[in-house]
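the following block contains a protein sequence and its predicted model.
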Amino acid sequence: MIGNFKDLEIVVITGLSGSGKSTALKAFEDLGYFCVDNLPVSLLLPLLEIKEREGPQKLALVMDVRGEDFIENFEPIFKKVRERGYYLEILFLTASLEILIYRYSQTRRPHPLGKDIPLREAILKEADLLASLKEMATTVIDTSNFNLYQLRSEILRRYGSRERLRLPTIHLLSFGFKYGLPAEAHFVFDLRFLPNPYFVPELKALSGLDGRIKQYVLSSEEARRFLDDLSGLLNFVFPYYEKEGRGYVVVALGCTGGRHRSVAITEALAERLKAAGRHILVTHRDLEKDSSV
């Protein structure tokens, strides 16, 4: 499938109402994408046929429950889009129930499904209706901890570095288990079995970006063997993701606080995969949080 795509590359921005889809769309517009908000899913294929005649370009399209036919038709239509040779990514934005309730209380805008039911029920209903779409998504971003500017920066960082969407990307994400699992991860690896620099007084205040932390973590036999095995696993499975048209894979590596071990191993893994010719994006989600274990 890779290499046989038509000239258009499409990002469908979808997800829960209040999760930041309009902000994301503006960021894509800044990146030079042709953008449409609230496009009825039934118009997707006709739009692509029109845009294809204009030559190679990237499109970012917001489609969600505001469209009356969206829930019934998104799955068969997205399937047809891919069958016809277009490259389609699905970017699903989500946020916690409490955050969404707070955002709606600030904007005082009605929820699309909230005409006859309370806001909390409307949010839960929407999440249930979109559960299968979330499973289909290429990328899931939890915006609970993002303000408007941070979400915009995240979109610019993730997509601005990708010259062509169809070129495969491995996104390496370090995180702390104490702050929760990353919702967007395809693979999650627990690094809490490795020796912890937090308990070494002269290393405690440093981060995994510091050479002394890297040396400490990578000096262990288990860390070196883990890197060897994980590099081999990713180099083995990633071509199969490419074959299925899923050229964006998120690999999350976690320790307790997301500051020491996960950061050091993520950086070392990135070096290995870059050396193997992979396009790598690195995020240290919890690096700037406190330095607890």
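That came through fine.

C-alpha only now, for contacts and for neighbours.
Will do.

residue ranges for the strands of the chain, please.
8-15, 34-36, 57-62, 87-94, 139-142, 169-176, 187-190, 248-255, 279-284 (DSSP state E).

hold the first one in mind and look at this next one:
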Amino acid sequence: MAEQPFRGPFVITGLSGSGKTVLSRSLEDLGYVCVDNIPLELVPELFSTSKAELEKLVVVVDVRTRGLTEKFAEILRELSEVCSALRVVFVEATPIVLMRRFSIARRPHPLRDRSLEQAIADERASLMPVRELADLIIDTSQLTPHDLKRQILSLAGSTDTTQKMVVAVQSFSYLQGAPVTASVVFDVRFLPNPYFQDELRSLAGDDDAVVEWFGRFPEVGEAIGRLVDLLLYLLPRYAHELKAEVTIAVGCTGGRHRSVFVAQRVAAAVREAGYDVVVHHRDRDRWR
């Protein structure tokens, strides 16, 4: 792995099934603009019209790109004149690994007029001249998609993935069902319920009177503290798996008092820990 971070623009190429898509999407997560399978003769024009944003440009070319092996060296010389910082990344894997990946994905190889084994061999042979021009060769045979993403984030000079993950805290009503996309669901129906206080029933969990009422119960603060401790243990591990967003769902019966109060408190604590947090009270429109 390079000691100094690679900077864009990038040309990503390599073998089908090797992980080019994972790599390009990882760069997109860092704000790069990725252009896939563009005709080779249009690439210099793209670079010329994107000079102001070249550092954040990624072009993906592969065996589907007409004339790749014949014209790549010439095109690369043209691009280098426009931008000397251009880097070519070639992604590959062993034939056995590629065959297994195609079998699992049940997708045809681009060279589909022959056996899979022959297609992989022919593609590798045809792309050897392109491979020789690469600034970086990544063999993904022993890498999971997460491993590959970590490697390219590191190469691009971004190792702090935790602060890029968005934590969405959502309150909800169990009467309307729990959110199916939630990463973590907390059921807070065990807490005291202000619904049974006549003066609080029409209010919500973020109203001052309800907040003050919850403050009378030490067990509420203790429960929230334990939930926050669990989240601060879990969130770095979600970040390590390079999740772009984690949804924390907090539910009570009506989705109005307890879940809203706890969601607000949890969101504040997680935000204080340095995460980007958004809060959404899903069933607010149903409150009467």
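Nice, thanks for sending it over. Owing to the predicted nature of the structure, the values given are computational and were not obtained by experimental measurement.

so which of the strands of the first structure is nearest residue 261 of the first structure?
Taking C-alpha to C-alpha, strand 248-255 is the member of the strands of the first structure nearest to residue 261 of the first structure, at 6.1 Å.

where does the closest one end up in the second structure?
Counting by TM-score structural alignment, strand 248-255 of the first structure pairs with no residue of the second structure.

ok, now stretch 119-135 of the first structure?
The aligned range for stretch 119-135 of the first structure in the second structure is 116-132, by TM-score structural alignment.

hmm, back to that, including distance to residue 213 of the first structure, could the strands of the first structure go into CSV?
Converted to CSV, these look like this (distance: least, C-alpha to C-alpha, whole Å):
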stretch, distance to residue 213 of the first structure
strand 8-15, 38
strand 34-36, 44
strand 57-62, 41
strand 87-94, 34
strand 139-142, 29
strand 169-176, 15
strand 187-190, 18
strand 248-255, 14
strand 279-284, 15
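
okay if I get these as a markdown table plus mean neighbour count and distance to residue 154 of the first structure?
As requested, these are arranged in a markdown table below (neighbours: other C-alpha atoms under 10 Å; distance: least, C-alpha to C-alpha, whole Å):
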| stretch | mean neighbour count | distance to residue 154 of the first structure |
| --- | --- | --- |
| strand 8-15 | 24 | 14 |
| strand 34-36 | 17 | 18 |
| strand 57-62 | 21 | 16 |
| strand 87-94 | 24 | 12 |
| strand 139-142 | 20 | 9 |
| strand 169-176 | 24 | 13 |
| strand 187-190 | 14 | 20 |
| strand 248-255 | 24 | 15 |
| strand 279-284 | 18 | 10 |
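
out of these, which gets nearest to residue 105 of the first structure?
Residue 105 of the first structure lies closest to strand 87-94 among those, at 17.2 Å (C-alpha to C-alpha).

give me the mean deviation of that closest one from the second structure.
In this overlay with the second structure, the average offset of strand 87-94 of the first structure from its partner residues is 0.8 Å by mean C-alpha distance after the TM-score superposition for the first structure.

and the strands in the stretch 151-288 of the second structure, which stretches?
With strands called from DSSP state E, counting those that start in this stretch, the stretch 151-288 of the second structure shows them at 166-173, 184-187, 245-252, 276-281.

tabulate the ones you listed in TSV, adding columns for mean neighbour count.
As requested, the strands of the stretch 151-288 of the second structure are exported to TSV (neighbours: other C-alpha atoms under 10 Å):
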stretch	mean neighbour count
strand 166-173	24
strand 184-187	16
strand 245-252	23
strand 276-281	17
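
including distance to residue 51 of the second structure, could those strands go into a markdown table?
Listed next are the strands of the stretch 151-288 of the second structure as a markdown table, based on distance: least, C-alpha to C-alpha, whole Å:
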| stretch | distance to residue 51 of the second structure |
| --- | --- |
| strand 166-173 | 31 |
| strand 184-187 | 43 |
| strand 245-252 | 32 |
| strand 276-281 | 32 |
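
for residue 110 of the second structure, find the nearest of these.
Using C-alpha to C-alpha as the measure, strand 245-252 is the one of the strands of the stretch 151-288 of the second structure that comes nearest residue 110 of the second structure, at 32.9 Å.

report the angle between the closest one and strand 276-281.
Relative orientation of strand 245-252 of the second structure versus strand 276-281 (axes from the mean of the first three to the mean of the last three C-alpha atoms, to 10 degrees): 30 degrees.

touching, residue 17 of the second structure and residue 104? I think so.
No: look at residue 17 of the second structure against residue 104 with C-alpha atoms under 8 Å: they stay out of range, at 10.9 Å.

neighbour-wise, which of these two wins?
Residue environment comparison for residue 17 of the second structure versus residue 104 gives the larger neighbour count to residue 17, 21 against 9, counting by other C-alpha atoms under 10 Å.

which residue sits closest to that one, ignoring its sequence neighbours?
residue 98 (5.9 Å; C-alpha to C-alpha, 6 or more residues apart in numbering).

regarding the first structure, what is its longest helix?
Longest helix in the first structure by number of residues (criterion: DSSP state H): helix 221-243.

now that helix against strand 248-255, angle please.
For helix 221-243 of the first structure against strand 248-255, the angle between stretch directions is 160 degrees (the same axes, to 10 degrees).

return the distance of helix 221-243 of the first structure from the chain's centre.
Its chain's average C-alpha position is 20 Å from that of helix 221-243 of the first structure, according to C-alpha atoms, centre = their mean, to the nearest Å.

list the contacts of the alignment partner in the first structure of residue 89 of the second structure.
When the first structure is aligned by TM-score structural alignment, residue 89 of the second structure is paired with residue 91. Listed by C-alpha atoms under 8 Å, 6 or more residues apart in numbering, the contact set of residue 91 of the first structure reads 11, 12, 13, 14, 15, 137, 138, 139, 140, 141.

thanks a lot, catch you later.
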